[in-house]
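sharing a sequence plus its predicted fold:
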Amino acid sequence: LQIIIYFEFLTRNELGDKLPLLLSAEIMGRYSNVILINQSTNKIIDTIKHVGMDQNRYRTLLPGATYRQPPTQNKENPFEQDSNTFEELIQKYPNREVLADNLLKQYQGISRDNALALADKLHASNNYVQAFNDFLAMTENPIPTMNSNNFSIFTDNPNDKKFSTLSEMLDVFYHTKANRDRVQQQGGQLLHVIRKNLQRNKKKLKKLSNELKATENADEYRIKGEVLTTYLYQIKRGMTKITLPNFYDNNKEITISLSNQLSPSQNAQKYFKKYQKLKNAVTFVNEQIELTKKEVAYLEEIQTQIELATPADLDDIKTELQQEGYIKKKQQKS
């Protein structure tokens, strides 16, 4: 897309002489610029973006340099179209995106979004010239329209918002953008708190799950304790292990580790205590797992709310997080 709009002004210099000025607004994507030119000398007074010879040998845009227009792109004027061209393009490029790309290359003053809209109209019509003319007619009485991403005058989406004037649309756009930027800044701080707590709780949940899994072996400790109690007479102090028949498993042999510092009965009691500890832990661990899952669900819900929030919503969310203890309240100095 290459659009250049010239604004002519007449002012006076320091001596009071008339000074004709030309303001060139060049809309060319990332090469866009605004240039103020002294018309009597064709010298650049200043530009929004300075471009030196090391950046562009064809066109230097610096104060004092001679103003040159951007190089022509050798594109056709869309208002002087040839009907045969449309048929050739549509037949050659039936794909929407490819047709749009070639419309961009073929015609002046058409942006990517407009090219896509034109491609849709051409594909939907049997009268290509009429479809193109209808498309161009929309530029004579444009209806400023805004969707979630950008502006357009070519849209049939009922969800897009239409405005009576361009200024009204821009006011809404930049107001919305300012709110969005504020949300991103403030929301980013809140999201950091949420993600930090989510990470901590998910680690806790994993640890609790491992603890719960360990309690599944509680009966093994009870069985070992009972086997040791039954065969206490075979155990000698100082032994580190013993193999005994397991009457809970058809008297298959079971090897039990012992502490050489404990008596036979103390070794048996050690296994009973371990069993009781794991058994008591089941209830506690299950309660903690349930509480942690609820907290994770709560934090994930808050995270979603932050991502969709308005600035006013963020204040409420921040207050809630302070009340829940996730954020410390700032103490007022007395």
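Sure, I can see it.

could you use CA atoms for every contact and neighbour count after this?
OK.

who are the contact partners of Glu168?
With contact set as CA atoms under 8 Å, 6 or more residues apart in numbering, Glu168 has no partners.

so it is in which element?
Using DSSP states H and E, the element containing Glu168 is helix 166-215.

quick check: buried residues in stretch 6-24?
By neighbour count on 16 or more other CA atoms under 10 Å, the buried set for stretch 6-24 is Pro20, Leu21, Leu22, Leu23, Ser24.

name the residues that touch it?
Contacts made with stretch 6-24 from outside it, assessed by CA under 8 Å, 6+ apart, are listed as Ile4, Ile5, Ala25, Val34, Ile35, Leu36, Ile37, Asn38, Gln39, Ser40.

so the fifth one touches Lys43, yeah?
No - with contacts counted by CA atoms under 8 Å, Ile35 stays clear of Lys43, the gap being 10.3 Å.

and the host helix or strand of Glu290, what other elements does it pack with?
Here Glu290, judged by DSSP H and E, is contained in helix 264-307. The criterion is 3 or more CA pairs under 8 Å, 6 or more residues apart in numbering; DSSP states H and E, and the helices and strands that helix 264-307 contacts are helix 166-215, helix 218-230, helix 311-323.

switch the cut-off to 6 Å
On a contact count with 3 or more CA pairs under 6 Å, 6 or more residues apart in numbering; DSSP states H and E, helix 264-307 meets helix 218-230.

quick one: buried residues of the helix it packs on?
Of all the residues in helix 218-230, those buried under the rule 16+ other CA under 10 Å are Ala218, Asp219, Tyr221, Arg222, Ile223, Lys224, Gly225, Glu226, Val227, Leu228, Thr229.

check which residues of the next helix or strand after that helix are buried.
Beyond helix 218-230 in the direction of the C-terminus, DSSP H and E gives the next helix or strand as strand 241-246. By neighbour count, and taking 16+ other CA under 10 Å as the criterion, the buried residues in strand 241-246 are Leu244, Asn246.

which SS state does Ile35 fall under?
Three states are possible here, and by DSSP: H, G, I helix; E, B strand; the rest coil the one that applies to Ile35 is strand.

cool, and Ser259?
coil.

once you drop chain neighbours, what's closest to it?
The shortest distance from Ser259 to any residue other than its chain neighbours is 5.5 Å, reached at Thr240 (CA to CA, 6 or more residues apart in numbering).

returning to what we had before: between the helix holding Glu168 and helix 311-323, how big is the angle?
Counting by axes from the mean of the first three to the mean of the last three CA atoms, to 10 degrees, helix 166-215 lies at 30 degrees to helix 311-323.

putting a second one here so we can go through both:
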Amino acid sequence: MSYDGIVTHFVVDELKEKLIGGKINKINQPDRNEIHLTVYHNRKNYRLLLGVSSSIPRVYLSSESRKNPLTAPNFCMFLRKQIQSGIIEDIEQDGFDRVIAFRIKTFNELGLPVNKKLIIELMGKHSNLILVKEDHTIIDALKRISKDISRVRQIIPGLSYSTIKDDKWDLEKQGYKNPSELYNEEMDDEKLFQFFYRHYTGFSPILGRELSNLANLAPSTRLHYIEQEEWERIDKEFYKLYERIIQRDIDPQIILDPEDESFKEFHGLDIRYLGNEKIRFDTISEMLEEYYKKSAVDDRISQKVSSLRKIVQRKYNRDLNKLATMENELIESKDREQYKIFGDLLSANNHRIEKGTKSIEVENFYDPNLGKITIPLDHKKSPRENTQHYYKMYSKMKNRHKLLEVQIPKTREELKYISQLLDSMNHITEVGEIEEIREEMIDYGLIKKRKKKERFEKSKPYHFISSNGQDIYVGKNNRQNDILTLKTANREDYFFHAKDIPGSHVILRNNELNEEDFKEAAFLAAYYSSAGSEKFVDVDFTQKKNVKKSRSAKPGMVYYDHFETVTVSIKEFNINTFKKTK
């Protein structure tokens, strides 16, 4: 991860400068993994973001105001009681590790000072926010860790807090040590770039690759093959980088992908091996906020979508099993005529059946050659009861066959719709889109209606501009697909959809079109479908006037005729190069 111990070191420097001596005026918890402290210092309010999401743990000063729940979560209420109105007296990093402790002076009911520490651990899935007493007794934590979760280290009220131990060399705690001095033969099979983050606290793969390149060595070079002269170069470059760290030679930057200018990496030091496509910032916090802005939204969306997806996936799996069972029953029901024949033959030969007989061989008058046939019997039943048994089996399977002929197509349509619902979840980019999916699930009966309906801003379909300047619209979910195709599109506009698979409705406005417009619209239909990661996707297109919807159809489900089919090569286009309006 780019948010390594060195970035943490620079963050702590910034926080010390701006927050020490500040008063905690407000505490909010806009998200289950995120705490915001509003700290007043030197006539200015600072918003300190403490995030312990397993995917994007982070700490920085934020300028973004987040919406908070009407009722504060329990941990938020706990922190308000424990540290609100407290003074931040010191901010410490545990060596170069990704652990920050805020020493806070609070006051008890008698007005006497009580020191506490709010500790944040930025450790991936082990990230946590822990409040401890001055003697390191744990008061509580955002994530309580019991023996059932971890036998190595528990985080429970009443236990003594201790940091995570490892065997890495900490330059801040233990002093400087050259890589050549740290190296031993047991590390021979390691790659050079791995050596730095495996054996130095706070270092990361990005710094490992940077140091390898600065020493003019391939990052993948095995340590066994490094010569003495090369170790000297490594030591030299390592010390230079160490000096940049301790002298606070910071250069906050986001490194861009040169192809599409998307965010690739970030760091507080100047990273040279990734090229010169960069955005530079005045402070570490500004850089982190810009980098994590989209990641944080994606993370919140992912959390909310995950629970809904499980419900829909469970319904899909249940219906898939149901369909398989019904299809097997349909095959079996096709043999029902045999039971009627058995019943007719037994009825004609009842007088020949002796009590206790397990089978009888009779002449089959349905056979043109009048061949013999053996009929199994239940020896506990009378001849008449055996005859009625076969007639009942025939009648039951006949009725079941009729029912299956209705239920199987209906279940297939249900699966088609549910597949479309699942595909819609893959393209969610806004919280409003989650609520639209939630409403659709309520209407479908998958989840219960909320007692208090939340207000949210309805999202709109994607609006792309083709290279020829034409409007292309892409529905994000079933409801948008319906509105876009059936209400927004004109009769002469063109409708695109991935062939026979879940996907978005795509509308191309019919206005002086050329071949490239059709290619781009077809690509968008392929990309925003369940086959978007495939190499080639078949896409149907026709004019909107040929698209219809039956009254009983589920949201987003339409049928069309007079269409043509094209095969789209996904690699021919790059979605990031498409011009999208807001």
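Arrived safely, thanks for sending. Quick caveat, the model's predicted, so the values are computed rather than measured.

most neighbours of all the contacts of stretch 6-24 of the first structure, which one?
Comparing the contacts of stretch 6-24 of the first structure on neighbour count, Ile37 comes out first with 24 neighbours (neighbours: other CA atoms under 10 Å).

ignoring the adjacent residues along the chain, who's closest to that one?
Among residues not flanking Ile37 of the first structure along the chain, Ile44 sits closest, at 4.5 Å (CA to CA, 6+ apart).

Leu415 of the second structure too?
Setting aside the residues directly before and after it, Leu415 of the second structure is nearest to Tyr316 in space (CA to CA, 6+ apart), at 6.3 Å.

and the one you found, what's its match in the first structure?
For Tyr316 of the second structure, the equivalent position in the first structure is taken to be Leu198, counting by TM-score structural alignment.

its match - how many residues pack around it?
As a burial measure, the neighbour count of Leu198 of the first structure was computed by other CA under 10 Å and equals 20.

cool, and Gln323 of the first structure?
For Gln323 of the first structure, the neighbour count with other CA under 10 Å is 12.

ok, now the one 4 residues further on?
By other CA under 10 Å, the residues close to Ile327 of the first structure number 15.

ok, it - contacts?
Listed by CA atoms under 6 Å, 6 or more residues apart in numbering, the contact partners of Ile327 of the first structure are Leu321.

so how far is Val537 of the second structure from the residue nearest to Tyr494 of the second structure when sequence neighbours are not counted?
By the measure of CA to CA, 6+ apart, the closest residue to Tyr494 of the second structure outside its immediate chain neighbours is Gln543, 4.3 Å from it. When distance is defined by CA to CA, to the nearest Å, Gln543 of the second structure is 20 Å away from Val537 of the second structure.

could you report the distance from the counterpart of Tyr221 of the first structure in the second structure to Arg209 of the second structure?
Structural alignment places Tyr221 of the first structure opposite Tyr339 in the second structure (criterion: TM-score structural alignment). Taken as CA to CA, the spacing of Tyr339 of the second structure relative to Arg209 of the second structure amounts to 75 Å.

try Lys372 of the second structure
The value you get for Lys372 of the second structure to Arg209 of the second structure, if CA to CA is used, is 84 Å.

go on, His136 of the second structure?
Summarising the geometry, the distance separating His136 of the second structure from Arg209 of the second structure, computed by CA to CA, is 38 Å.

show me which of these two is the more surrounded one.
Arg209 (23 against 15).

now do the SS call for that one.
For Arg209 of the second structure, the assignment made with three-state DSSP gives helix.

surely the match of Tyr221 of the first structure is in contact with His389?
No - here Tyr339 of the second structure does not reach His389: they are 8.9 Å apart, not a contact under CA atoms under 6 Å.

quick revisit: just flag the most distant two among the buried residues of helix 218-230 of the first structure.
In the buried residues of helix 218-230 of the first structure, two members sit farther apart than any others by CA to CA. They are Ala218 and Thr229, at 17.1 Å.

where's Asn115 of the second structure, which helix or strand?
Applying DSSP H and E as the criterion places Asn115 of the second structure in strand 113-121.

so which elements touch the next helix or strand after that strand?
Elements were assigned by DSSP H and E; along the chain past strand 113-121 of the second structure, the next helix or strand is strand 128-133. With contacts defined as 3+ CA pairs under 6 Å, 6+ apart, the secondary structure elements packing on strand 128-133 of the second structure are strand 113-121, strand 138-141.

by how many degrees do strand 128-133 of the second structure and strand 113-121 diverge?
Computed by the same axes, to 10 degrees, the angle separating strand 128-133 of the second structure from strand 113-121 equals 160 degrees.

that older thread, need the helices and strands packed on strand 128-133 of the second structure in JSON lines (columns: mean neighbour count and distance to Pro376 of the second structure).
Putting those into JSON lines (neighbours: other CA atoms under 10 Å; distance: least, CA to CA, whole Å) gives the following:
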{"stretch": "strand 113-121", "mean neighbour count": "21", "distance to Pro376 of the second structure": "74"}
{"stretch": "strand 138-141", "mean neighbour count": "21", "distance to Pro376 of the second structure": "71"}
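
out of these, which comes closest to His199 of the second structure?
Judged by CA to CA, the one of these that comes nearest to His199 of the second structure is strand 113-121, at 19.5 Å.

what's the farthest-apart pair in the contacts of stretch 6-24 of the first structure?
Checked with CA to CA, the contacts of stretch 6-24 of the first structure reach their widest spread between Ile4 and Ser40, with 20.0 Å between them.

which parts of the host helix or strand of Phe266 of the second structure are buried?
Using DSSP H and E, the secondary-structure element containing Phe266 of the second structure is strand 263-267. Going by neighbour count (16+ other CA under 10 Å), the buried part of strand 263-267 of the second structure is Phe263, Glu265, Phe266, His267.

quickly name whichever of those is closest to His463 of the second structure.
Out of those, the one with the shortest distance to His463 of the second structure is Phe263. That distance is 22.9 Å, counting by CA to CA.

show me the helices in the stretch 1-150 of the second structure, by range?
Listed in chain order, the helices of the stretch 1-150 of the second structure (DSSP state H, counting those that start in this stretch) span residues 5-19, 74-83.

now render the ones you listed as CSV, adding distance to Met397 of the second structure.
Shown next, in CSV, are the helices of the stretch 1-150 of the second structure (distance: least, CA to CA, whole Å):
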stretch, distance to Met397 of the second structure
helix 5-19, 70
helix 74-83, 58
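
out of those helices, which gets nearest to Asp443 of the second structure?
Minimum separation from Asp443 of the second structure across these (CA to CA) falls at helix 74-83, 32.0 Å.

what comes into contact with that closest one?
Where contact means CA under 6 Å, 6+ apart, the residues beyond helix 74-83 of the second structure that reach it are Gln29.

what stretch of the first structure does it fall on?
Using TM-score structural alignment, helix 74-83 of the second structure lines up with nothing in the first structure.
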